[in-house]
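*Asks:* Give me coordinates for this.
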Amino acid sequence: MLQESLHDPVFWARYTFAHEEGPGADRLGDLQGLLDDDDDDDDEDSADSSLDVAFEVGDGHHVVLSIDASADSYSLGITTPDLAEPAELGWDDLAHWHPHALRWPELDLICRAIAARNPQLQHPGAPLALLCRFAAVFDDDDVDQAVAAVDEAYAALRPPQWEGYWPCGADWLDRADFRGENVIWQRDEAGNLWAHQDDADRDGEPFYSTRLGPDSGTGDGFPHTPLRAVLSAARATVGDPQVPAGFQAG
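*Replies:* Predicted coordinates:
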């Protein structure tokens, strides 16, 4: 079901929230009528609109995307061989969203590892297009490179003859750009990264994330240890033992 949806502009208009005045809404055009019809269908088929998609990055470590299209709700989790169930990194919806779970270099690393494990999932391609909503960019990121990669990921899925609405890198950046928003990253001795935002000097969007503190040591809060394990597995998969540029704390 998801494979077919990846080439459907109605799916992407919903997935990116363009159908709810999100970025790209001004380009929907005649697609709005199809979206209205799709809403009516969801009322009847809501049980069929939920699914989990697991992407392996290496050695039994996965990134798990949970989709509930009828509720406009999407969440990102991770699994490791030591976890009984996925640990949630963040979620995105139209009510109380906290999507910003990953830094751009982390997402790029994850998607490169996914492609290395499964060449049919090219990078940039479907994994990046689906997962980019959970990543943000900051002052030390190569934003032009990130936007170009997201553009390429979306373009790889666009039907050849389709000329109507299609998501683009600029749409993603509209919700993911935290340059100049006083988001400061910190790292502890274990290598955990977390952020805080200085609200006193902030003029734009709040940084909604669960990644706002160090490892509690109690199993509550952001799953720093599982994320480190997933990123380590991804680095091993792509043969890159070094910490990618942009991982340094601010």
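*Asks:* Only C-alpha atoms from now on, for both contacts and neighbour counts.
*Replies:* Fine.
*Asks:* For this structure, which segments count as strands?
*Replies:* 50-58, 61-68, 73-79, 87-92, 102-103, 135-136, 183-187, 193-197 (DSSP state E).
*Asks:* With distance to Tyr154 and mean neighbour count added, can I get those strands in CSV?
*Replies:* Below are the strands of the chain laid out as CSV (distance: least, C-alpha to C-alpha, whole Å; neighbours: other C-alpha atoms under 10 Å):
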stretch, distance to Tyr154, mean neighbour count
strand 50-58, 18, 19
strand 61-68, 17, 21
strand 73-79, 18, 22
strand 87-92, 19, 22
strand 102-103, 19, 21
strand 135-136, 16, 24
strand 183-187, 28, 17
strand 193-197, 28, 19
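*Asks:* Second chain to compare with the first, below:
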Amino acid sequence: MPLDKDLAARMTKPDFWPLYLFDDEATEAYDEEWGEEDEEELFRTEFSLGQGLGLELEFEPGLTHVNLGVVSPGVAEAETVGWDDMAHFHPHVMPWSELDLLCRAAALHDPALRHPGPMLALLLRFAFLAEDADPDAITPLVDAAFAVVRPAEAGVAGGLRDETRDLFEPRDLRGTGIEWTTRPDGCRAVTQHGRDRLPLYSLREPESDGFPFAAWSALLARASEVVGAVQGDPALRNPEVRAALDSCAEPDGHRHLGPLATALAGAGFDHPVLLRAVSEPVAPAEAAWAVETLAGLPQGELIPAWSGASRLIGGSSRSAPQP
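*Replies:* Next comes the predicted model:
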């Protein structure tokens, strides 16, 4: 299901992203422009992964409220997994790895949902950085997503887009006692020991009865299935394709995308999303996750090898690759 047309149109307006990111000046100007008697705007869009599973996002600019729900078969309405506002927020829904996985799967399922693109930019506020988060793998995708949705905004901070830093700094829960546990029903839950710095605000805590654990687990399983299904394509066993993928898996692999695109086409590989990603990527990070998927590499392994150290929250200890 492509992005809701009303939301897609609204996203092109200059005030949309400041409103969505809860910019104080934009919110105040919006309140002054929209009187109490005006009908409040409400935007709703679904990101489908097929088989009746997906995510539903609702945004009410006038209330500075964003709600995220999981859609599942047999359930009439999306079940809330988190929300963000300026009062009683619970936005810590998922670690970065889950958000990236869901965006990859949605893009593979629906070519209109390009990754990085609107889905990542819209849902980033519901992700957080846990101990295993690698800023080097995250920054290139997030920067590219905001470059896609806000191409006129050139504002960067030390080589990093402002939106990337502003969204992740209050969601950097590394070193705050984040712990993942497995509930008796087999679903993963998150808790925190020591809330003295950045507290965890999540419905996904182990004893919670307000989080749809089974539906969320089914959604993640479906995402893994969609991404993993690519490996079943016989074209990927072609010797020329394998050789090209091996070259692309090197630190300078972005230099070998042309031969990979040619080899894939010659072997009869016809997945439009992945062919487009390696032949006409919106950014190197799009081609990188496509190569990871095609080569069966671990999620997030290749992106930092191509991009080097991140400036996100101090980056990491990885050294930038030499030209």
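*Asks:* wait, which of the strands of structure 1 is closest to Ala234 of structure 1?
*Replies:* Closest approach to Ala234 of structure 1 among the strands of structure 1 (C-alpha to C-alpha): strand 50-58, 5.1 Å.
*Asks:* Against which helices or strands is that closest one packed?
*Replies:* strand 61-68, helix 104-117, helix 224-238 (3 or more C-alpha pairs under 8 Å, 6 or more residues apart in numbering; DSSP states H and E).
*Asks:* Gly213 of structure 1 pairs with which position in structure 2?
*Replies:* For Gly213 of structure 1, the aligned position in structure 2 is Pro206, judged by TM-score structural alignment.
*Asks:* Identify the residues contacting that match.
*Replies:* 181-183, 189-191 (C-alpha atoms under 8 Å, 6 or more residues apart in numbering).
*Asks:* Turn these into JSON lines, including distance to Arg44 of structure 2.
*Replies:* Supplementary listing: the contacts of Pro206 of structure 2 in JSON lines, determined by distance: C-alpha to C-alpha, whole Å:
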{"residue": "Thr181", "distance to Arg44 of structure 2": "32"}
{"residue": "Thr182", "distance to Arg44 of structure 2": "32"}
{"residue": "Arg183", "distance to Arg44 of structure 2": "31"}
{"residue": "Ala189", "distance to Arg44 of structure 2": "27"}
{"residue": "Val190", "distance to Arg44 of structure 2": "27"}
{"residue": "Thr191", "distance to Arg44 of structure 2": "30"}
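*Asks:* Of these, which are reproduced in structure 1?
*Replies:* Retained contacts for the contacts of Pro206 of structure 2 in structure 1, judged by both residues aligned by TM-score structural alignment, their matches' C-alpha atoms under 8 Å, are 189-191.
*Asks:* in stretch 170-177 of structure 1, what's buried?
*Replies:* For stretch 170-177 of structure 1, the neighbour count (16 or more other C-alpha atoms under 10 Å) marks 170-173, 175-177 as buried.
*Asks:* tell me, it lands on which residues of structure 2?
*Replies:* Under TM-score structural alignment, the match for stretch 170-177 of structure 1 is residues 165-172.
*Asks:* Please apply the same query to stretch 118-128 of structure 1.
*Replies:* Stretch 118-128 of structure 1 maps onto residues 110-120 of structure 2, going by TM-score structural alignment.
*Asks:* contacting residues around the matching stretch?
*Replies:* With C-alpha under 8 Å, 6+ apart, stretch 110-120 of structure 2 has contacts from 1-3, 47-49, 99-100, 103-104, 106-107, 141-142, 144-146, 148-149, 272-273, 282, 285-286.
*Asks:* Check stretch 41-57 of structure 2 too.
*Replies:* Applying C-alpha under 8 Å, 6+ apart, the set of residues contacting stretch 41-57 of structure 2 from outside is 1-4, 6-7, 58-62, 66-73, 78, 105-106, 109-110, 119, 218-219, 222-223, 226.
*Asks:* in structure 1, what residues pair with it?
*Replies:* The aligned range for stretch 41-57 of structure 2 is 49-65, by TM-score structural alignment.
*Asks:* Give me the outermost residue of structure 1 relative to its centroid.
*Replies:* Distance from the centre of structure 1 peaks at Glu44, with 28.3 Å (C-alpha atoms, centre = their mean).
*Asks:* How much space separates that residue from Phe11 of structure 1?
*Replies:* To Phe11 of structure 1, Glu44 of structure 1 is 17 Å away according to C-alpha to C-alpha, to the nearest Å.
*Asks:* are any of the contacts of stretch 41-57 of structure 2 buried, and which?
*Replies:* 1-3, 7, 58-62, 66-72, 78, 105-106, 109-110, 119, 218-219, 222-223, 226.
*Asks:* rewinding a little: now the buried residues of stretch 170-177 of structure 1 as CSV including distance to Gln242 of structure 1?
*Replies:* Output for the buried residues of stretch 170-177 of structure 1, formatted as CSV (distance: C-alpha to C-alpha, whole Å):
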residue, distance to Gln242 of structure 1
Ala170, 30
Asp171, 31
Trp172, 28
Leu173, 27
Arg175, 29
Ala176, 25
Asp177, 26
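*Asks:* can you tell me which of these are in helices?
*Replies:* With DSSP state H as the criterion, helices contain 170-173, 175-176 from among the buried residues of stretch 170-177 of structure 1.
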